[in-house]
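In: Provide a 3D model corresponding to the input given below.
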Amino acid sequence: MTTILRFAPSPTGRLHIGNLRTALFNWLFAARQGGQFVLRFDDTDRERSTREFADGIAADLAWIGIAPHRTIRQSERIALYDAAAETLKAVGLLYPCYETPDELDRKRKRLAARGLPPVYGREALKLSEDERAALEAEGRKPHWRFLLPNFDADPFTPKRTELSFDDLIRGPTTIDLASLSDPVLIREDGSYLYTLPSVVDDAQTGVTHVIRGDDHVTNTAVQAAIFAALGAAMPRFGHHNLLTTVGGEGLSKRSGALSLQSLREEGIEPMAAASLAVLVGMAGSIEPMADLGALGERLDFAVVSNSASKFDPAELGRLNREIVHGLSYNAAADRLAAMGIAGEEAEDFWLAVRANCDKVPDAGGWADVVFGEIAVPAPEDDAEAAFRAAALRLLPDGEIGPGTFKAWTSAIKAETGAKGKALFLPLRRAITGLDHGPELGPLLPLIGRERLVKRLAAD
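Out: Coordinates of the predicted model:
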């Protein structure tokens, strides 16, 4: 049997790094099993779901290297959910309720005041046909709840009903269905919450495994009951720990916090984001993986922490620097060309400056230093002015090449006696206008004689 996993985002915002963790756990597991990965847009929320967000999510996944084998949209599958709802209604497992949100809130508060759990009391099951008709005549429209199998004969006398499953990540897991309210599956306006469509789609598309955040553990127990009610096989579920900000706040698509779009626009490398999204909260070192295949080899559900893990942007910066410092010219060429860095000198330039770039776009600043007109700071004192004059006079004749810098600095050292920092810092200031940066030797041929002379001669 083919292993099939799915990632099911709601297109109500851009993906953040926490969403990426879930997507990659599913993608990497499917790849390791030689299986398939389904991208499913849970877009039944008519007000907040947009095609623009869906397209953005697809672009974010493509940036990481995730290519779905199949893409489906729940908004195009409503007939399947309607059929499932009718099946549940026919056997009395989906029943109409007429309480308003305000009435439900008051009920929960009364239960809390009595020290009782805020579990729905199934009062709507007591309504007669005439009472339902009267409520609808008032203009009330029902929402529909699924009757959980947590009782023997009397639904108003629930009993402890343990639903157990072997979680792919957490191991044996048990939920008491009596501790849960009957879930609302259909809103007053007839639209579906995600619960029933998710079960129907998992069954219809042959999903074998579902990996998602551990905030869905109780939802899995509810969905297990719905799978059983529909006579469908339940996938193997796994629940991973969630990511938070360094301050402990949850991540949100709508807030845009750490969105993949923003990371991409900032120049973050996709494998830096992917590596941290997967490896944070796992045993072992966090290091940049070369590609998704290598990252998949590191994925081990047995060593995923049970507690939330904090996503530190500083750690992402470290991983990104490591990747950029080893990035080949071919891997960076298109992005460099987009910044106007192209031609026969482009590769030498990149190899000279990449170790001083946190991100590929940083090369643009070094291109200005190397190829542009820069403001060289005035000498700090007469000694530095004399040093520059000597450096200009001792600049070797002929073409500036790979060996020029060594010969030049040897001549300056011999005449002035300067060495170490006293030699290289004033020379760097005169050549680049900065007191830090890439090694000067590889830069000299790129800067060229004309610019060198002009900068050394500047007052």
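In: use CA for all of it now, contacts and neighbours both
Out: Fine.
In: Glu333 belongs to a helix?
Out: For the record, residue 333 is Ala, not Glu. Yes: using DSSP: H, G, I helix; E, B strand; the rest coil, the secondary structure at Ala333 is a helix.
In: now the strands: where do they sit in the stretch 51-200 of the chain?
Out: 70-73, 94-97, 143-146, 162-167, 171-176, 184-186 (DSSP state E, counting those that start in this stretch).
In: what's the most buried one of those?
Out: For the strands of the stretch 51-200 of the chain, the largest average neighbour count (mean count of other Cα atoms under 10 Å) is found in strand 143-146, namely a mean of 22.
In: Touching stretch 382-402 from outside, list them.
Out: Stretch 382-402 is touched from outside by 379, 404, 407-408, 411-412, 416, 426-427, 430, 441-442, 444-445, 448-449, 453, 456-457, with contacts defined as Cα atoms under 8 Å, 6 or more residues apart in numbering.
In: Any chance of JSON lines for the strands of the stretch 51-200 of the chain, columns distance to Asp202?
Out: JSON lines is the format used below for the strands of the stretch 51-200 of the chain (distance: least, Cα to Cα, whole Å):
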{"stretch": "strand 70-73", "distance to Asp202": "11"}
{"stretch": "strand 94-97", "distance to Asp202": "20"}
{"stretch": "strand 143-146", "distance to Asp202": "18"}
{"stretch": "strand 162-167", "distance to Asp202": "17"}
{"stretch": "strand 171-176", "distance to Asp202": "21"}
{"stretch": "strand 184-186", "distance to Asp202": "16"}
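In: Now show me the structure for the sequence below, then we'll compare the two:
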Amino acid sequence: MKVRTRFAPSPTGYLHIGGARTALFSWLYARKHGGDFVLRIEDTDLERSNIESVNAILEGMNWLGLDYDAGPFYQTQRFDRYREVIQQLLDEDKAYYCYCSKEALETMREEQLARKENPRYDGRCRAHAEAKTDAQPVVRFKNPQDGAVLVDDMVRGRVVFQNTQLDDLIIARSDGSPTYNLSVVVDDWDMGITHVIRGDDHLNNTPRQINILKALGVEPPRYAHLPMILGPDGTKLSKRHGAVSVMQFRDEGYLPQALLNYLVRLGWSHGDQEIFSLDELIELFDIKDVNHSASAINPEKLLWLNQHYIKTLEADHVARQLSWHMGQIGVDPSAAPPLRDVVLAQRERAKTLAEMAQNSRYFYEEFAEYDEKAAQKNLQADAVPVLTALQEDFAALDESNWHAEPLHEIIMAVAERFELKLGKVAQPLRVAMTGSTVSPPMDQTLALLGKNRVLARIQRALEKIAKSA
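Out: Below you'll find the predicted structure:
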């Protein structure tokens, strides 16, 4: 039997990190076992589903690199198939029409609560439902009235549900549209899904779905229900905890490799190992090693992972990701210097790509103004001879030799000539080049800026000092 997993989000919002982790675990399980990973869009909630959310889900999957082998399939394109199965269940006396009004159901609920019973449909239309011409009935599934459903969960172990605790759920609304529990069963059946990996908020749906599948004569898939992801404070994850959309992490400057590595460790581990490549995850991942308890997000750990990947991934790859962030702040990274070289210069001092983009603006455009404290301290009259000497020596350097090593030699020679410590030469030069006191080593910074920019910025700094005198 070929393994076939699926990720089936509802397009009523963005791809959040809980959904992304579910997709990742399903993807890893399929890849590890040589199976297929299916993407299905469960868009039967016509009031809340929208194309913007569909696009956000597809964008998030693409950014994370979670490629799928089939799909995306859309439930709204399969209504005829759902109606066919509903009719089959009606014809085989495994489902029935229910004409109970909302008022009757509410009265039933109130009476059950008054008796301190769990509210549930009491099956009054199961044996015989009198057709009403002025009402559109729903269709209910005839759930078994005795016995139990055993869910052999790959994460939680054996979970038993008594059929007496399960009522006859609605499988078709009064307008004929299928409900979630019917459509998901038909989809898993038709698409040959062998393993369903999803959040544990779906656990109570599982015995109902198993009963429908058995009524249709279908072998249920294996199920694995993942524990919740909590906020740092241990409460249910929500917008107040910050980023919950996958693409928001992209916008804030995280690499997809960092987020995937972070998500897989929310509930799964392999000894004390913290850093995993995708190939390692495929080799090592085992759904049986997923924890039973909920995991809390740790923003500091994610930031640490992101910095690790910025430092260690191929510079060309980081540059491709950084390019988008440069564009977001209005900088065209196609001009010199090559973005790959900027990554190599900046990667040791940036935790996010958004931070790296902001800190690299001065390589591509003139900075608007000097940092006030930096200029006040470093661009004073005593810096004029030093900057002038540097300007002359840089001007004399042939552009074919405009590299870090010759530039470093010039800086050292000027410091020796004026009998100054290196910082007394490098800091005024750094402020002249960047507008602040923060940059990569000066020889790298000068090499990236290019000869013309360097000479022009020294001149700009000298003019500023003259005006301030």
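In: Return the residues in contact with Phe73 of the second structure.
Out: Residues near Phe73 of the second structure by Cα under 8 Å, 6+ apart: Leu39, Arg40, Ile41.
In: How about the last one, nearest residue that isn't a chain neighbour?
Out: In other words, Ile41 of the second structure. Tyr74 (4.9 Å; Cα to Cα, 6 or more residues apart in numbering).
In: residues contacting the one you found?
Out: Tyr74 of the second structure makes contact with Arg40, Ile41, Glu42, Asp43, according to Cα under 8 Å, 6+ apart.
In: let's go with 10 Å and repeat that
Out: Tyr74 of the second structure makes contact with Ala8, Leu39, Arg40, Ile41, Glu42, Asp43, Thr44, Val54, Asp187, according to Cα atoms under 10 Å, 6 or more residues apart in numbering.
In: so what does the longest helix seen in the first structure touch, helix or strand wise?
Out: Using DSSP state H to assign secondary structure, the helix with the most residues in the first structure is helix 440-457. Applying 3 or more Cα pairs under 10 Å, 6 or more residues apart in numbering; DSSP states H and E, we find helix 440-457 of the first structure packed against helix 346-353, helix 363-371, helix 382-394, helix 404-416, helix 421-432.
In: Run the angle between the third one and helix 440-457 for me.
Out: So the one you mean is helix 382-394 of the first structure. Computed by axes from the mean of the first three to the mean of the last three Cα atoms, to 10 degrees, the angle separating helix 382-394 of the first structure from helix 440-457 equals 110 degrees.
In: Repeat that for the shortest one.
Out: For helix 346-353 of the first structure against helix 440-457, the angle between stretch directions is 90 degrees (the same axes, to 10 degrees).
In: and if you look at the second one?
Out: If you take the same axes, to 10 degrees, helix 363-371 of the first structure sits at 60 degrees to helix 440-457.
In: Helix 363-371 of the first structure: which residues count as buried?
Out: In terms of neighbour count (16 or more other Cα atoms under 10 Å), helix 363-371 of the first structure has its buried residues at Ala363, Gly364, Trp366, Ala367, Val369, Val370.
In: Please apply the same query to the first one.
Out: Residues of helix 346-353 of the first structure classed as buried: Ala346, Glu347, Phe349, Trp350, Leu351, Ala352, Val353 (neighbour count, 16+ other Cα under 10 Å).
In: what sits against the residue nearest to Pro361 of the first structure when sequence neighbours are not counted?
Out: Counting by Cα to Cα, 6+ apart, Pro361 of the first structure lies nearest to Gly267, which is 6.3 Å off, once chain neighbours are set aside. Contacts were defined as Cα under 10 Å, 6+ apart; by that measure Gly267 of the first structure touches Asn320, Arg335, Asp358, Lys359, Val360, Pro361, Asp362.
In: what's the counterpart of Gly267 of the first structure in the second structure?
Out: In the second structure, the residue paired with Gly267 of the first structure according to TM-score structural alignment is Gly253.
In: Next one: its match from Leu166 of the second structure, what distance?
Out: Remark: distance between Gly253 of the second structure and Leu166 of the second structure (Cα to Cα, to the nearest Å) = 47 Å.
In: Repeat that for Leu379 of the second structure.
Out: Leu379 of the second structure sits 78 Å away from Leu166 of the second structure, taking Cα to Cα as the criterion.
In: Which one's more surrounded, those two?
Out: It is Leu379, of Leu379 of the second structure and Leu166, that has more neighbours when counted by other Cα atoms under 10 Å, with 24 against 19.
In: ok, how many other residues are close to Asn205 of the second structure?
Out: As a burial measure, Asn205 of the second structure scores 13 neighbours (other Cα under 10 Å).
In: Which position in the second structure pairs with Thr173 of the first structure?
Out: Checking TM-score structural alignment: Thr173 of the first structure goes with Val159.
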